[in-house]
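*Asks:* requesting a structural model of the entry that follows:
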Amino acid sequence: MRTRVVIQSRLNSSRLPGKAMMMIGGMPLIELVARRASRGGHEVVVATSREEYDQRIADHLTRRGIEVLRGPLDDVLARFVAATADLADTDRVVRLTGDNPVVDAELVDELIGAVEASDHSYGRIDLARVPEGLGVEVFTAGDLRRAAAEATTAYDHEHVTPWIRRNLGELPYAPEGIAFDIVAYRCTVDSLADYVRVAQLFDRYADDRHGDAVGVSWRDLVAGIAREVEQTGPALPRTTRDGLTLSRLLLGASPLGRDTGVIERHRPDAAEARSILAAAVARGVTHVVTGRDDGDSEAAVRGAYDPALRQRIGVITTLHPLSQVPEDALAYAVEGSLERSFAELGRRHADAVLFASPDDALSGGGAAWARLQAYREAGVVGRVGVVVSDPAQLGRIAGLPGLGQLAVPLSPVDRRAERYADELGRLAAVGVVITVHGVFGQGALTTRTPLASASASASAGPAMLVPGSTAAVPPDRLAEAAALRTAVADAAVALGRADPVDLCLAYAAAQPWVTALVVGVDTAEQLVRVMELADRHPLTGAELERLERLVPVASDSVCAWFAEA
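*Replies:* This is a model prediction of the structure:
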């Protein structure tokens, strides 16, 4: 039985044009991928397009003695059929892509062995359990020809194997002996940042001990990635609820989209926003949390994405408040708000979408709720939930059909949720995701930055806000906030915490019903510090009791200010 490795490649990558000819390990990327795949003696063919620009790939590989097959740009399936035309139906075909240089003949042979030991004719490295960048597929030439004869959609012809998986079954395989972090160990070349990272990886670990860029084992390269990840700090712990995986910390995007809130500050510029998002992804943050009423946060998130980041972090967003919408227009308002979010974010999926208040969720006798649930049923929205600014409102929405997520304020000075811990615990037990926000009091409790003397929410509830409007913050509210800041700082010292940030995180982490904490930052350095502190132990029961004695509870007006600003 013959085995032929076919590697698809083109120069017109939408995210990183020309990457096939970018240098890694002293040679163009596509040459490195081909040489690593052929190391065990397998036949290798690079399947590129007939487009004029791909002549560069063909010319270079031909000079290097690597076989090239050219075919249609968009019908990659046809390219594979042509590249294997001389094989018998029972011969094996291995599919690789030209942007995954960590893959080598050793990994290919491991997958082939797993397929041979099974009753399947098709197998693939399971990218649900293995980092992106280690993708390999194995199938027979006969099955490839059946797919070409029977597949009718452009999608099937572009992606080669979907018809085979749907009709002939599959063996998803994960190599043994490595505990993969599928986010942190990502090693494909999909963006400029990916290219720099992978090129540096080969520079570091392709040496006399491990072998040159062609000879170094994929396992040694992944071990190198693991060492680098360990040096940057451990990934955040995660929780999975009914298929949705969330890190213990989520990135709040509100600071990216507006300036002054509770404290005097200015939003990060685009470069800093990208650094914040990159730092979050590097440590395993799974989601960014934004909303239609959070200034320009959605657009700021989109501007901060590079392609690699976009693929590695999900979105949770909140609809625009509905209090001023006529009842007969509620469904349209829900649709309009969500579609605007999708447009601003540049993606048509959100893992969770929340109503801005219980009133909004219940409006129109369920019409608004039903419209958002329809998005969930269509697969565009993962979960439907509610922001509950006052935990006393929990009873109103706990029975909503399909309730999947709640967002609740919580901090050492806003302990209202503790009074409803039993109800929150029951909801968490049946799979409702509960995130908490305002953990740092919008920065008022954890920084020395001056408190804002004007706020959009100082004199009006969220339903009455006019974009861009401000109102003076009452002096008594400023004085109370300053006193609370001092009390939290003193309590951090008394309880042996590193600083007020540590105390706030430890307090929230001590609540057993909390799924994840939403935190906002102004710099990547701040985020790294927060993630380091999040690894520390939560407050004990005795420490919680002591905190109650040391830190007063904020007034309702200050709680509302911290929640809305």
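
*Asks:* okay, CA-based contacts and neighbour counts for the rest of this
*Replies:* Noted.

*Asks:* if I look at the most centrally placed residue in the chain, how far off is G224?
*Replies:* The residue lying closest to the centre of the chain (Cα atoms, centre = their mean) is I313, at 1.3 Å. For I313, the distance to G224 equals 23 Å [Cα to Cα, to the nearest Å].

*Asks:* list the contacts of the residue nearest to the centre of the chain.
*Replies:* Neighbouring residues of I313 by Cα atoms under 8 Å, 6 or more residues apart in numbering: V281, V285, T286, H287, V288.

*Asks:* out of the residues you listed, which sit inside strands?
*Replies:* Counting by DSSP state E, the contacts of I313 place H287, V288 in strands.

*Asks:* looking at the contacts of I313, which two lie furthest apart in space?
*Replies:* Farthest-apart pair in those is V281 and V288; separation 9.9 Å (Cα to Cα).

*Asks:* isn't P172 up against H120?
*Replies:* No - in this structure, P172 is not within contact of H120 by Cα atoms under 8 Å, at 10.1 Å.

*Asks:* so between the two, which is more surrounded?
*Replies:* Taking neighbours as other Cα atoms under 10 Å, P172 and H120 compare with P172 leading, 17 against 14.

*Asks:* following up with a second sequence; could you model it the same way so I can compare the two?
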Amino acid sequence: MVHIFIQARMTSSRLPGKVLMPMARMPLVVLCAQRAANTGLPVTVLTSNDPSDQIIEETMRKHEINCFRGSLNNVLERFIKAAEMLPDSYVIVRLTADNVVPDGAFIQELVDQLQAKGLEYLGTSSPQDRLPYGLSAEAFTVAALRSMAKYGHVPAVMEHVTPMLRAYGSKELFRPKSLEKDLSQLRCTIDTQDDYDRMVALFKGCKIPASLSWTNLCEKLAKLPGQPKFRVPFSIKYSTVHSCITLGTVQLGLAYGATNKSGMPSEKQAITIIHEAIKHGVVTLDTARAYGESEARLGKALANGLAAQVRVITKLSPDCKSPTDVESSIYKSCKNLGQTKLQTLLLHRWETHKDKKIWDHLVGLKKSGIIQDLGASVQDTKELMDALKDRDVSLIQLPFNLLDWRWLNPKVQNALKKRPDIIIHARSALLQGVLISPAKAWPKIKGFNASQAVKKLDTLVKELKRKNKTDLCLAYVRAQDWITSIVIGQESLAQLRENLKLMLRSPLTQEQCTRVQDCFKHSTPEKLLNPALWS
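*Replies:* As a prediction, the model looks like this:
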């Protein structure tokens, strides 16, 4: 037997009161319940006993939908009490009230797969499941739910109910057999006003919205104006999604880059670039205190719910000389980004790590939860080797491109293999645009022939059947299995769109990478590889 529990409350942090916002001529939570129950499965809306949620109970009564009230902050307890009379063998399907696309057929297929595989838990997980973000559901036995009571003191379990089931249960993932193509670039959750407007448009004109199949809704969603046609490739590392491209935002806060001719975009243009990247599946954004207006512009772009979709990496001010300076830098970053804590903070210069007071203070802030992850931006292999020795460092950003032979040294590669937990982000894939520019735009380095290098790059583009030099450069970096993501700055929306499309092309093969390396014979002078030495 199956029972559907729909979680609902009025005090949503991103879009308060959304569960009662009108959609398809009825409150959102009612639409969710009617669609979930359209094949006859029993549904109960689980809300809290907080006075703010009294209106949800009244709405459910009006629409003759079962309602249960329990703890506001301990959602796990609410679920366990709601299931008190159900046998251990029953299956509970967990939905949230802003999740209106799943219907009875979707839910039944989820339950059928759970039972056919003999699992205690099965759920969706975006983007691995190829479903639109927000089209989600979880199925688990009542026995599995009750086993979670021992984790009732863990905040994440109290709020989200199933983290332990996902972490320690089966790694099986629900993928509907009726899903014919990847739709993970689409979005059907309701966290922002834009989300709500999109879903209103989705249900517009539906005469019987509760009966429209989830597959038909997905087809209609893909055809709505402005929807992305693809998602950039991603990888999963330690249960975290990493897009192959990280949006670099220094150009959005400064007139930056050796070949930058367009200058810094306006605030409106910068926000549009950020939104377009997120729309296409870019989940990591890179900024710094030293990047002018970048942090502040990011904060404005991520307001109203978008911050929950991405991970922001910022960097400590390079001018920090004391723990007090560190506190000031972090405070300013949090204020600019509109956050109460920093997800990832990098040392802008590795030499700051030598100041034990500063580094120890940062480690302390990490332990206290002000910083989630620490890392560093490094310039050369010596700094990388030092950074890899510190277990508090979990992300390293380094410069790498197809001319850069330094990081391929066997000693360096062996050191990287000993830290499989480390996330490596590569910047300077285009060497500040130099690699895709004519020879006259290259810095003049004694003993290096820029014209010859440009000719070699042009030859490789043709030989390896790449679209252009940008494609060649990015495909080479993406082929390195030790690199998680490429940090690419964008000067314009057109440039971003072109680079996003290039991510859909295949990386170079190992054989092709060797061809590139042989072409330049590891002979590029270090002075060319470090823009700080160009002047």
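
*Asks:* sorry, back to before: show me what the residue nearest to the centre of the first structure aligns to in the second structure.
*Replies:* Applying TM-score structural alignment, one finds that I313 of the first structure aligns to V310 in the second structure.

*Asks:* ok, its match to I278 of the second structure distance?
*Replies:* Distance from V310 of the second structure to I278 of the second structure, by Cα to Cα: 8 Å.

*Asks:* which SSE is A407 of the first structure in?
*Replies:* strand 403-409 (DSSP states H and E).

*Asks:* for that strand, buried residues please.
*Replies:* Of the residues in strand 403-409 of the first structure, L403, G404, Q405, L406, A407, V408, P409 count as buried by neighbour count, 16 or more other Cα atoms under 10 Å.

*Asks:* gap between the following helix or strand past that strand and the chain center?
*Replies:* As assigned by DSSP H and E, the chain's next helix or strand after strand 403-409 of the first structure is helix 421-429. Distance of helix 421-429 of the first structure from the chain centroid (Cα atoms, centre = their mean, to the nearest Å) equals 27 Å.

*Asks:* do the same with stretch 517-533 of the first structure
*Replies:* 16 Å.

*Asks:* try stretch 142-161 of the first structure
*Replies:* That offset, for stretch 142-161 of the first structure, works out to 31 Å (Cα atoms, centre = their mean).

*Asks:* what about that stretch, how long is it end to end?
*Replies:* The first-to-last residue distance of stretch 142-161 of the first structure comes to 13 Å (Cα to Cα).

*Asks:* what's in contact with that stretch?
*Replies:* With Cα under 8 Å, 6+ apart, stretch 142-161 of the first structure has contacts from 74-78, 80-81, 88-91, 162-164.

*Asks:* select, from those residues, the two members most distant in space.
*Replies:* D74 and T90 (26.6 Å).

*Asks:* quick check: longest helix of the first structure.
*Replies:* Ranked by number of residues, the top helix in the first structure under DSSP state H is helix 475-494.

*Asks:* quick one: the following helix or strand past that one to the second structure mean distance?
*Replies:* Once helix 475-494 of the first structure ends, the next helix or strand along the chain (criterion: DSSP H and E) is helix 500-509. Averaged over the aligned pairs, helix 500-509 of the first structure sits 3.0 Å from the second structure after superposition, using mean Cα distance after the TM-score superposition for the first structure.

*Asks:* could you tell me where the helix or strand just after helix 500-509 of the first structure falls in the second structure?
*Replies:* Sequence order places strand 516-519 as the next helix or strand after helix 500-509 of the first structure, per DSSP H and E. Residues 485-488 of the second structure are where strand 516-519 of the first structure lands when matched by TM-score structural alignment.

*Asks:* what's the average distance for that stretch when superposed on the first structure?
*Replies:* Looks like 1.1 Å for stretch 485-488 of the second structure (mean Cα distance after the TM-score superposition for the first structure).
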